[in-house]
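Q: Take a look and give me a structure for this.
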Amino acid sequence: MPNRYRAFLSWLAVMGLLYLPAAPTGAQAAKAARTGAATLRDGQHDFDFEIGTWRTHLKRLAHPLSGSGEWLEYEGVTTVRKVWNGRANLVELTADGPDGHFEGLNLRLYNPRSRQWSLNFANSSGGTLGKPTIGGFIDGRGEFYDQEDFNGRAIFVRFVITPLDADTIRFEQAFSDDGGKTWEINWVATDTRMK
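A: Below you'll find the predicted structure:
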């Protein structure tokens, strides 16, 4: 079996483990035992904590997966608006740094059947939505994954959202070009709620 195929199968197995339903509560466990069905966690309001306006400090790796250690830093503002009563939201980011002005948009959509979120990002310089990362929150931490091409190579993308407290959130994107064995972080943003 080719290494690339084996790596992809391993990644699929890992993805399956990441999205096992959370352990049911007492009432949920009793109902599941009676019906024989597993209860999936409803995460449609997982992003409600983020609705509002945030000051953003952003660092991005200038040349991902090249061995470069050059980071570019930006300061900006992120605004998150609730859509569809929380089952979707729209994120707008504007930032300025040494590489110029940056505008990004993220449309996050909740799928009630799979009980997962898709994060759909667009940069104003490109004007189209990229491939979505898919995932959800477990114990307050969001993890989202996809597979895409980067400079002609198939890579995995991981996006992690970690609320540090009620007024601070950390966002981290990483790429893997070895089937998920190692990850290179290339985007780190820290958002602080504006009062």
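Q: Going by C-alpha atoms from here, please, whenever you check contacts or count neighbours.
A: Will do.
Q: Which stretches in the chain count as strands?
A: 52-61, 71-83, 88-97, 100-111, 116-123, 133-138, 141-150, 153-165, 168-176, 184-193 (DSSP state E).
Q: Same list (the ones you listed) but as JSON lines, adding mean neighbour count.
A: Formatted as JSON lines, the entries for the strands of the chain read as follows, by neighbours: other CA atoms under 10 Å:
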{"stretch": "strand 52-61", "mean neighbour count": "19"}
{"stretch": "strand 71-83", "mean neighbour count": "18"}
{"stretch": "strand 88-97", "mean neighbour count": "18"}
{"stretch": "strand 100-111", "mean neighbour count": "18"}
{"stretch": "strand 116-123", "mean neighbour count": "20"}
{"stretch": "strand 133-138", "mean neighbour count": "21"}
{"stretch": "strand 141-150", "mean neighbour count": "17"}
{"stretch": "strand 153-165", "mean neighbour count": "17"}
{"stretch": "strand 168-176", "mean neighbour count": "19"}
{"stretch": "strand 184-193", "mean neighbour count": "19"}
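Q: Next, the second sequence, to be compared with the first:
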Amino acid sequence: MTALPVESAAVHDFDFLFGRWTVRHRRLLTRGVGADDWDAFDGTAFTEPRMGGISNIEQHDCPARGWRGVALRTLDLAVGDWSIYWISDRDGRLSPPVVGRFQGDGCRLEGPDADGGRPVVARYEWSRIGSGAPRWEQHFSYDAGATWELNWVMDFSRAAA
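A: Sure, this is the predicted structure:
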């Protein structure tokens, strides 16, 4: 099978994430009310490219909290934006995508979501991508982007071979 021709350098944006990781999670338990009740736990992740880099799959396993999830990332070659879709084994539903692009040593993506039935704007931010220890953060806005609340942080470190 011949690979599809891909001309955009953006196909390499997520190369930093390919492979196996241990992940330290910090998740805000009560969101949207100014709480400070963080839950910390460990998990694992595995990311691999598809279709010459214009998509990739990342699976997260969090046995300490009893869930697994998959991120599907796709690159729109016409405009250079990435879309990230999430599915969890808790409900099996594919979430609406967050959309954005890389600039410098990070990436910001935003899109509609829901938190406990409340509509929110979700923001995903990747940072430290060149460090070998990338960080992902999730923020929600309950007021259409006027203010943001950080509610999830994942710190990645390479898993032992």
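Q: returning to what we had before: which one, of the strands of structure 1, ends up nearest to A13 of structure 1?
A: With CA to CA, the closest approach to A13 of structure 1 among the strands of structure 1 belongs to strand 141-150: 13.0 Å.
Q: could you say what helices and strands the closest one packs with?
A: In this structure, strand 141-150 of structure 1 makes packing contacts with strand 133-138, strand 153-165, judged by 3 or more CA pairs under 8 Å, 6 or more residues apart in numbering; DSSP states H and E.
Q: what span of structure 2 lines up against the first one?
A: With the alignment judged by TM-score structural alignment, the segment of structure 2 matched to strand 133-138 of structure 1 spans residues 98-103.
Q: contacting residues around the matching stretch?
A: When contacts are defined by CA atoms under 8 Å, 6 or more residues apart in numbering, stretch 98-103 of structure 2 is touched by residues 13, 80-85, 107-112, 122-124.
Q: ok, now with 10 Å
A: Residues lying outside stretch 98-103 of structure 2 but in contact with it, judged by CA atoms under 10 Å, 6 or more residues apart in numbering, are 10, 13-14, 73-76, 79-86, 107-113, 121-127.
Q: distance from it to structure 1 after superposition?
A: Taking mean CA distance after the TM-score superposition for structure 1, the mean distance separating stretch 98-103 of structure 2 from the aligned residues in structure 1 is 0.5 Å.
Q: My guess is D36 of structure 2 contacts R26. True?
A: No - checked against CA atoms under 10 Å, the pair D36 of structure 2 and R26 is beyond contact range at 11.2 Å.
Q: any shared contact partners between those two?
A: Counting by CA under 10 Å, 6+ apart, the residues touching both D36 of structure 2 and R26 are N151.
Q: Wait, Y124 of structure 2 touches W148, no?
A: No - with contact defined as CA under 10 Å, Y124 of structure 2 does not count as touching W148 (11.4 Å).
Q: list the residues that contact both of these two?
A: When contacts are counted by CA under 10 Å, 6+ apart, the set common to Y124 of structure 2 and W148 consists of 138-140.
Q: Redo those residues as CSV? Include distance to D42 of structure 2.
A: As requested, the shared contacts of Y124 and W148 of structure 2 are arranged in CSV below (distance: CA to CA, whole Å):
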residue, distance to D42 of structure 2
Q138, 17
H139, 20
F140, 22
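Q: need the contact list for the counterpart of R50 of structure 2 in structure 1.
A: When structure 1 is aligned by TM-score structural alignment, R50 of structure 2 is paired with V83. Contact partners of V83 of structure 1, counting by CA under 10 Å, 6+ apart, are 89-90, 107-109.
Q: Tell me who's in contact with the aligned partner of R27 of structure 2 in structure 1.
A: Per TM-score structural alignment, the equivalent position to R27 of structure 2 in structure 1 is R60. Shown here is R60 of structure 1, whose contacts under the criterion CA under 10 Å, 6+ apart are 70-74, 172-173, 185-189.
Q: hmm, back to that, would you convert the strands of structure 1 into JSON lines that also reports distance to A27 of structure 1?
A: Conversion of the strands of structure 1 to JSON lines gives the following (distance: least, CA to CA, whole Å):
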{"stretch": "strand 52-61", "distance to A27 of structure 1": "34"}
{"stretch": "strand 71-83", "distance to A27 of structure 1": "31"}
{"stretch": "strand 88-97", "distance to A27 of structure 1": "28"}
{"stretch": "strand 100-111", "distance to A27 of structure 1": "24"}
{"stretch": "strand 116-123", "distance to A27 of structure 1": "23"}
{"stretch": "strand 133-138", "distance to A27 of structure 1": "20"}
{"stretch": "strand 141-150", "distance to A27 of structure 1": "24"}
{"stretch": "strand 153-165", "distance to A27 of structure 1": "28"}
{"stretch": "strand 168-176", "distance to A27 of structure 1": "32"}
{"stretch": "strand 184-193", "distance to A27 of structure 1": "36"}
